[in-house]
Structures are given as C-alpha cells and as structure tokens.
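S.K.: the amino acid sequence is not available; the structure is as follows:
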C-alpha cells in the first residue's frame, strides 16, 4: 500500500537504465577521467595544485605534511576518497611517472619496482618550481571560477598554465566508452614547435615534427621505429615501440647484457621475476644469472650469459618475450570546450596557444582596470594636495567637520571629487602631506599613465599579444628546458625470425626415399656411444643418403618440383 498523497510514476526500466547510464558516463568523461586540452589536467590534479596554492606551499616554502594537503583538497574541492587524492599527488611527484614533476615530495613516494608510497601521515610535499608557472596569474581573473561541491568556496575551471602541460607530461585515463593515453614530450622541443606555429598558423604537421621529433619518456629508453610516431602526430593515434637501453659487457669470463634504462611504465621488479620464470621454463635459453644492481646512482640490470650463448640472440629473445620491449599506444583524446575530441599534434598546439591568448587578454584587462583605479585616486590627491592653498582649504574642511561623513561631503563639494577619491584623502597619513611625498605622487601618476597606454596598446594589437606568448614561452624554455632522454632508432621495424635463431652451420641430408633432415654441424661430427655411423645419417630400412649439403641457418633453400615450379624455404 502506498501512502496518501504519494505520486508513483511508472517508468520503463530500459529507458531509465539508458538515461542513468548516459548521465554517469558523461560525468566520468567530463569530470574525472579525461584532461582539459588547455591545461592538460584532470579535475583531481587541478584541485591538488589549487589546494596547495591555497595553502601557500610554493617551491620556496617549507614542505607540509601530505595528510594536511590531502585533507584540504578533500574538504574544499574533491569530495571523494582520500586515496584518490593522495595517489594522484604521489604520481605528480614521481620522476619516473612524469616527465616534469609538479609536486616536490619528501619521504617515500614509491619506486619503479611498484613499491607503494608511505602513508600520507609520514610524507611531506610542496609545489615544484615548474608548478608556479602552471598557477601563474591565477589571481588576475585570467580564468573562470566555479562553485565547489557545497557552494561554500570557488575553484578554477582550468589553470592559466604557461607550460604546455598536456604535451610535456601526457596523461592516461579510462572513461566510459572511451580512453585516453597521451605520451610525454620534451619541453624544449614542444616550445620550439609552438613558436613555429605562432609564426605560421598554416604550418604543416611534418614541419612541426622538425621541432618536436618524437615523444620523450621520463625513463629514457629507445623509440624503435618511427612509423608509430608519425601516425600519432598526424592522426592522434599510433603504436610506439619502446625498447630498453642496453649494452654488452664482459664480467669475469662471461658475456653479460646490461640494461640501464627500461621502457616507460614498466615495473622493473615484475619484469625481472617474469624473465626468471621464462628462463626456468626454458622459453629463453642462454641466461646464467639475473641481478638487479640498481642504486641511487641509476638503474642497472645484469643478465649474465652462459659461455656458449650468443649475446644478440639472447637479447632478441628478451625483447620478444619480456618487457624489455613494450609498446605505447597513443590515443590523444582530451576535452575541448567540455567535449571529448581526438587531436593531432597541430590541434594540441592550437588549443594551447588559444588558451594562452585568452589568458593574456584577460590578464591585461585586469591590470588595466587596476591601473585606472589607481590613477583615479592619484588624480584626487593632486587636486587636493597639489598646492599649499588647496591643502590648507582641505585641512580646514576636515577640522571643522562634525564627523567623517560630513568631512567627506565637504571635500566632494569643494574639490569636485568622487566618493572614492574623497575617502582616499581622508585615509591619507599626515606624512604623505610633505613636499617630498607630493613629488612621489606625481612621479607615480606619470608611471601609471604610461602603463595604461602600454596595456591599451596590447589589447588593440594582436601581433603584439602573440609576441608576448612567445617571449613567455622562451623564458620557460630557458628556465626548465633540458635534453631529450629517449633516443630514436629510425631503422627499427617488426622483429623477424632471424633475430631469435642463431646463424649456425648445419648439415642437410636428403635420402633416396626423399626424407630431408637438418642437423647442427657440431652435432653431426659427434659419434654416439657405440660409434656406428653419423648422427645425421640414420635412415629407415633399405633407404640410403643421396645428398649431403652444408649450409647456415639463415640461408635459403630452393626446391624444384617435377612440374617446373620452384619453392623457397629458410634452412
């Protein structure tokens, strides 16, 4: 029985599921899993940075307990689990996760072996210097603010970043029905490419790629082959093959493969454990021992080889079966005006430049308004205390007034001042009435008028605004630019069968009945116990060997049929 006055609306369950699920998926897409194309941040990262900005934990202040920062972000802007905030902040501080870290962590923030970070009550954090640039000009009304979840505070909808953050740090996220996976790039190269775009808006993607050559991963490694990079830059999707950086050494009397850089996002400990399993199962042969000799000076994994192993063949087996070679599938999906879009390199640069342009216009308008307000007050000062006579009249009015309100009205009618100017006069300290201070006021007024003229010129002159964007970017490049870490091997392609089969000498025997057999030359010469005949020459009853050929594994064999056709096969 339903109660009196209750209205029940019957709804088809299919329709209800559809609308609810679409609402949910839109919420995940827009406010959780995908980054904004302008500042390259997802809401949780933006809130962590803004929360730290609010707590004043800048790069030149001392570290603050992580729990304090997480609590602040949680209580003010991000009403979800504390682990979601802390995990995001931890990743922002890991040099192997971000190409340019945004948080400066103190304490245990995890490791490349997948070790978890210490609990947030033990660690401390502050902003990195580069994050000051992501938050620069936030107080100058450069971006829109929105109410937080309980309408008690406001938070920025996007940050006015000077860093092309989406390009340089990349991102990955899984939404509903779509995902994003964007590679990190080198800051120096990215800024060169953006400046080239500002100089020529019609520039082709191939020309941009002369500046920004390929992704640049925080863990270094080698980008193997260039086709995937080209696809990713041109279409926003592509598969980039990454290999570890490897060299060969001799340790004692054994050869060893030494790994000094692993592909991006590879868990080093898991990789070593998996390799050990493969060696045990004899999937990978030729390895005698594996050691992890990494320390604070850098990464070093040693694969010691057996005496008869061929280093290149073992290495190719490692590439084939373990994460010494992985692939990074680029899928550039970001929010453009709140809608997910797939973007190529030029689109990414275009949206960043547009954002910077809007920030500069809004910053200039704000500075102009402030300058005009100050000029208005200075004009009032000069009217009232500009000459000895006017100053004496003003002092007389103030002295003979019964209360501040009357004094203000007296000044307004005597000197034709505005309300604001009159209040500023009443707030003046007596020390400002000396001759020297008056000169200062005149000088400041001249300065402000020059500034106003300059700001108005910026607002009326588009080429000048783009020049400012370039100048600010070049300053960033000067401060934070560095060498690229990932090398590019242009010759790389798909691995072929030859890479994992040693090119050894073999003997081919063909019998009268047409049986064909391949035997290693080294084995062929060894007699079995009993010493009758050769290993490779055992035949069936009443069959005998007709041909014996020596060759090497990588050579080709041609077969001619009785119909005159020819087939080939690798030895």
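M.R.: Arrived safely, thanks for sending. Quantities reported herein were computed from a predicted structural model and do not represent experimental measurements.

S.K.: CA only for contacts and neighbour counts going forward, please
M.R.: Fine.

S.K.: give the next helix or strand downstream of the helix ranked longest in the chain.
M.R.: What stands out as the longest helix in the chain, according to DSSP state H, is helix 345-385. Later in the chain than helix 345-385, the nearest helix or strand by DSSP states H and E is helix 388-399.

S.K.: contacts for stretch 188-203, please.
M.R.: With contact meaning C-alpha atoms under 8 Å, 6 or more residues apart in numbering, stretch 188-203 is reached by 164, 167-168, 208-209, 211-213, 349-350, 353, 466, 470, 473-474, 477, 481-483.

S.K.: switch the cut-off to 7 Å
M.R.: Outside stretch 188-203, the residues that touch it by C-alpha atoms under 7 Å, 6 or more residues apart in numbering are 208, 211-212, 349, 466, 470, 473, 477, 481-482.

S.K.: if we can go back for a sec, helices or strands up against the longest helix of the chain?
M.R.: Packing partners of helix 345-385 (3 or more C-alpha pairs under 7 Å, 6 or more residues apart in numbering; DSSP states H and E): helix 388-399, helix 419-426, helix 435-460.

S.K.: in addition, the following structure is provided for comparison:
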C-alpha cells in the first residue's frame, strides 16, 4: 500500500467507537460533578462556594479592605469575572448583593453602600450605582492567606493563582449557612450565632469525644438574621444529630387584647415582608380570615412592624391561629450537605465542627511552618550581623580592599565563614548599622526571634499547644464580633390544627329529608316573642323539607344516628358553615349514607361519663340501652347502633346513667314514664324491648330522660306550631309497655306531636319548620299548664308548612 493511502487512513485509525448511552452517562456524571463541586455546594472548611470565595479573594487582591474607601460594585464584579470567575456578571453581582444584605446573612461579609435590596423583595440597584468593600469579619476569612496556609490552583486561563479554600478564622459554614441546588442533591444550612459557635468549637477541641447533646449546651439552635422563633427543640436535635431536619420558624408578634390588635415585629427567615402583608390582605378580602378591620405595614429602617387591627368582638385567638397557620409560621428544611475532600456529604453538627477544626489545624500548622522558616532566616541574618560587629575593623577593611560587591561577598565567606546570605546582607549594610546602639538593638531582636522560634517549634511539636492557639484565636474573634442571639427557641405546644382555626361557639345544625346539612352560629338568631313566624333559616330545594335541627358546640365530637340504626362519628366544625338562606351541603360528602337513610338524632361525646349508656327509642316503641364504650371506635362507614325491624326507624337518642326514668311521647299526644332500670343494658346489634304500647296509627315522636328531682318541664310541640309546658312530676311512673297518659290534645288545630323536650324557664328554643323558617324563643315564654290540654301558639306557620324539629339551647350557654 502506498504512503498516500496510509496517510488517508490515519484519521480513521484514531476514531474511538463508544456506545452512545455510555458516553451520555459519563458526560452527565462529569456535568453533575462539575455543578456539585464547582458551583452549587459550599466547602466544609470555609463554608463558601467558589463564587463567594473568588469575590472575596478578588477584593483582597484589589486592596478593597474594610479600612479603605468603597469601590464601585461593577469594578469588583469585573475583576472577579475577568480573573477568576468566567461566568455572567449578573450572577456574580447577585452573590455580592446577598453577602451585603443583613436580612439574608447573619454576619454580612460585604459592607455595601447604596441600594442593596430589601425584605420586601425589592431588587438592588444596578452594579454601576452601588459600592462595596469587605466587612471586617470577611478579612478574618482571608487572614494569613499569604503565609502558604492553603493550596492554590491556576485560574481558568492559567494566568493567575486562586485559593482552593480560604484560611477561615471563623467556622463560616455554620456561621452564615448556605443554600444551593446541585444535580440530584441540595443543601440548606441555617446560620448560627458566632459566640455560640466559638464556644462549641472550643469545647470540641478540648473534648473530642463529646456528643451532639454536649455541643447543644453551647449552640441552642440556628440564629436567623431576621429573628423569629424556632418552635420545639426535638427538631433542632434531629437536624444536628443527623444533618437533616425540619424546623418550624414562627414570627415574633404581640397580641394586645385591650387595643384589639396583633403587632408583628419579626418574620420567619427568607419571608418576603410585602408578600406576607399582601397574602393576609387577600385572605381577609376572600373571607378566609374574619375579624380583621385594618392591616398596616409600619416597618422602617429600625425593623419590622406590621399592625393587624381587629374588629370589635372578633375572636382574637382564632385570628391569631389563622395567621399562624397561613402566614406567620414556615418550615426551614435543614440539609447540612457540604463538600468534604471534594465529595458531597451530609454532616452532623459535630462532624461539621470537626472538619473545621481539622482545617484550622492544617492552617495553623502551615502558618507556623511559614513563620518558623521566616524567623530562622532572620535569625541566621542576625547571627551574621552580630559576628560582623565582633570583627568590625577586619570586615570593613576587607570590604574596602575589594574591587566590587561580589568580590567583597566572596571574601567575607572565605575569611569569616559567613554563609552566602549573611555575606550578601553585610555587604549591603550601611555604616550607621555599626554603631553600639545599633548593635544592642540587633542583640535584642535576635533574642526576640529566638523566642519566636522556640514558641513556633513548641506549637509544631505539640497538638495541645496547636489547639490552644486555635482556641485563643477563636476567642479573639468572639471578643471582636460576638452579639446577642436574635432567634428564640420556644416550646412546642403542637402545630396549629384546623380545629384551632374554628371559633368555639354554639351552632344550629340543620338537616333536610334529602340529607342536605349545614351549620349556623346560634347568635345569628335573636330571640323573638312567642307566636312569631321567625326568619329564613334554610332554603330547601323543591320537594325537600327540613327534617331535623339540633344544637352543638363547634368543637364537639358528634355521634350521628340514622333512621336505619347506623351511627357515624363527626366533628361539628366539619359540617360546613353557611348563611341562613343557603341550602346546605349534601351529607353524603361527610357521612356515607345509604339510599333512604336519614339523620334522626345526634348526641355529643363530650356528654359521656363513666358507666353511662346510649339510650335509644324507635318509631314503633322499642327501647334499648347500650354502653357508651361500645361507640368509641367508629369506622368512617359507620357501625350498627340498633337492629331494626323492616317497618321500624330509630327516632331519638339520649345519654343516661341507668338511675332515672324515661319519658316517651307519641305523635297522638300520649306519654309514658317508666324506670330506666326496666330496660336492661344490651349490645349494639340488639333490637331492644317494648317501651310503650301504641294505639293504631300512632308512632313515637320523642324521648326524654329525667329523674325524681328534675325541676324541668316537658315541652311538647305539635306540627301546627302549638305547644305547652308541663312539670315533669305530673307524669307518674308506670310499668314499661303501658298505654301511658294523655299529654296534649292532637285535634285538627294542633295536629300531631312533632317533638318533646325537657326544658327550664331560662332555656332557649330554636324551632325549625319544614320550609326552612327558623325561630328562637325563650322556653319560659311558653305557658306552663297541666296534662291533657291544647297549649298555645308558639310559632306562626304558613298553611302548608309544619314544625320539623326543635332543639334546646341550655341557659348556661347563653
């Protein structure tokens, strides 16, 4: 084959065949490691990312220190970009700006002059308008960098050298924290108090076997620049022990009940103040937070001040809890991830401080070696000068008789056994150095240098001595820069729950035959005179009617019994609160009701006592008692409360203790009173026993639990809005399963009995009609008469309307 052919095939022979997935995998790994190690994660030793380190080193090289004039930010950015960080100028400037913001950095490293942004999210002015210089604390990060304390590498174009890490006289990783997102990982390290960090580091220096708990005796927790409160200590310990944790950070605020206001003085870290105020205002306008009349941002350069003015009568606890839940509390997710020997690693508190200590030991060792070499060189020169002074006449004579300096230097080496460095120095000496006073100063300096050499050798030869140097220098930094902690640690009293956001109040719950349900505050309905028509309390859809109304506290757990004998558990506040004219929400969204299943009775579990029972009565007159403990664990799909015949329904429920009497009222106006002890306690699946012997077409309307000392009256209300009260002691006790006594006349005027309740004169009645009219009256306004009477008008109804239900608001809740 010719040489031309060989030349043509040469490029092909250099082609390497690789699988594309292998090349993609390797390229992505290379990119990921570049981002991880060269951009997004801080070094555990100085706590800086490359861009932070390069900005500070560029300023150091420019001579822009804390005691010089400010320099244009654009100049600093330009030098950093041109010499060390070949990326966009805006990215460098954004970093410089953040290092100057006292609300972003616990200890700012840049002293800025001009507009460097605000907590409201306002951006900094353009770099051509702002000026900057190093903060004194930043100089502590760079101190001794010229003494070969850290390694240097070539910059991006090999023109200059830049430090791989700064000497860092302070543990900056934990001091100012860091945040960043790399490929497949992120870091989020909170800032800390300098004094606490120094104390913990010194403690670890002297006690290498100490635990995280020991270190937390010194470091109470993160210390955010914006103050605020960290809720609970367990999360702090978890973050320090494992390197990961979730801290609840709460705003600092003061509740002033007398003035009716909440004043916010500190916000959680990294919260945008203007955005917080805006979100609160939005929630007020949308009705999510009620009770706020005014919202003002009175913040100035002295700090945050947001004033929340409350309406008269507003529930201040509920407003406070709603603000906490949505606006004044946030979560800070701690991920203590940093580069250790170029590799990302999640670190505990002890590991972070230990790596810093190891770094400082290396820095102090290298600095001591550098200073020792300098001191030894100086001592060697001083030894030569002292030797020259001892032979001053001969030395001067030799130098005068030589042709030039090189010859004089060679002669001194040969005649007096000087080293080359000593001879060169002596040749350059001035005659004034040969005076007796100068000789005394040289001897004093030589003694000082020898002391320095002895000290540096002791530092290098003793770990204990070296550690004491580190501790002393840390203490110096603490003395110069320590300040008070800004963030408080408060006890965890539990997170704000949905229940905390609901005011505790008495409610009226309305249910329709088609199972629409809603709640309304009782206070929405003012008491009226007996015989009135009431006001609209519900707006049932066509062919639907109100079937039940009952009173409950908004924080009660309710047992909801249905006509089919099932029982469900529900929190009152889970029932949607709606206006008087609203139809309500389908109960199937809250309770898993079957077709034809309706809620007929409700009791609050707060009424349960030891050894009490749920006593139930059915439409056909069966009565049963079941221990309350059998209703403790209720599934979301409900459980059986009573086994019913096909034609029967559960009609009423009460909580009893087994020692009193039961009064059963029927739709035909009959009542029977018998001892509760005649009804044995039985299981949930039992049908029960006969309670009253019903006449043809009669059905049970209600049941009341009472005893011999009960001062209350039995209120009986008919479907046409008439009713009466009769003292309970007028109903004599009979045997169970009797016909009972006549209670009220159920003629055409009265209609059939709708319900019966036990009431006092001071109780209030909330009466609901099938068409949604609601009326609240005082029970004492209903005449108290004997049995077997017609009663009086309680509520005026339209011709085709009927009383659906009555509930009692006890006098003690008024």
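M.R.: Thanks, I have it. Here the structure is a predicted model, which means the values were calculated and not measured.

S.K.: which of the contacts of stretch 188-203 of structure 1 are buried?
M.R.: Buried by 16 or more other C-alpha atoms under 10 Å: 208, 211-212, 349, 466, 470, 473, 477, 481, out of the contacts of stretch 188-203 of structure 1.

S.K.: let me have these in JSON lines, extended by distance to residue 118 of structure 1 and secondary structure.
M.R.: As requested, those are exported to JSON lines (distance: C-alpha to C-alpha, whole Å; DSSP: H, G, I helix; E, B strand; the rest coil):
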{"residue": "208", "distance to residue 118 of structure 1": "42", "secondary structure": "helix"}
{"residue": "211", "distance to residue 118 of structure 1": "40", "secondary structure": "coil"}
{"residue": "212", "distance to residue 118 of structure 1": "37", "secondary structure": "coil"}
{"residue": "349", "distance to residue 118 of structure 1": "38", "secondary structure": "helix"}
{"residue": "466", "distance to residue 118 of structure 1": "45", "secondary structure": "helix"}
{"residue": "470", "distance to residue 118 of structure 1": "41", "secondary structure": "helix"}
{"residue": "473", "distance to residue 118 of structure 1": "36", "secondary structure": "helix"}
{"residue": "477", "distance to residue 118 of structure 1": "34", "secondary structure": "helix"}
{"residue": "481", "distance to residue 118 of structure 1": "31", "secondary structure": "coil"}
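
S.K.: rebuild those residues as a markdown table, extending it with distance to residue 282 of structure 1.
M.R.: A markdown table is the format used below for those (distance: C-alpha to C-alpha, whole Å):
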| residue | distance to residue 282 of structure 1 |
| --- | --- |
| 208 | 47 |
| 211 | 45 |
| 212 | 43 |
| 349 | 49 |
| 466 | 61 |
| 470 | 57 |
| 473 | 54 |
| 477 | 50 |
| 481 | 46 |
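
S.K.: tell me which helix or strand the spatially most central residue of structure 2 sits in.
M.R.: The centroid of structure 2 falls nearest to residue 248 when counting by C-alpha atoms, centre = their mean (2.9 Å). Element membership for residue 248 of structure 2 (DSSP H and E) is strand 244-250.

S.K.: what comes into contact with that strand?
M.R.: Contacts of strand 244-250 of structure 2 (C-alpha under 7 Å, 6+ apart): 228-231, 235-236, 238-239, 268, 328-336.

S.K.: among the residues you listed, name the ones in helices.
M.R.: Counted as lying in helices by DSSP H, out of the contacts of strand 244-250 of structure 2, are 235-236, 238-239.

S.K.: what's the closest of these to residue 538 of structure 2?
M.R.: residue 235 (48.2 Å; C-alpha to C-alpha).

S.K.: the alignment partner in structure 1 of the closest one: neighbouring residues, count only.
M.R.: Aligned counterpart of residue 235 of structure 2 in structure 1: residue 228 (TM-score structural alignment). Each residue near residue 228 of structure 1 was counted by other C-alpha atoms under 10 Å, and the total is 21.
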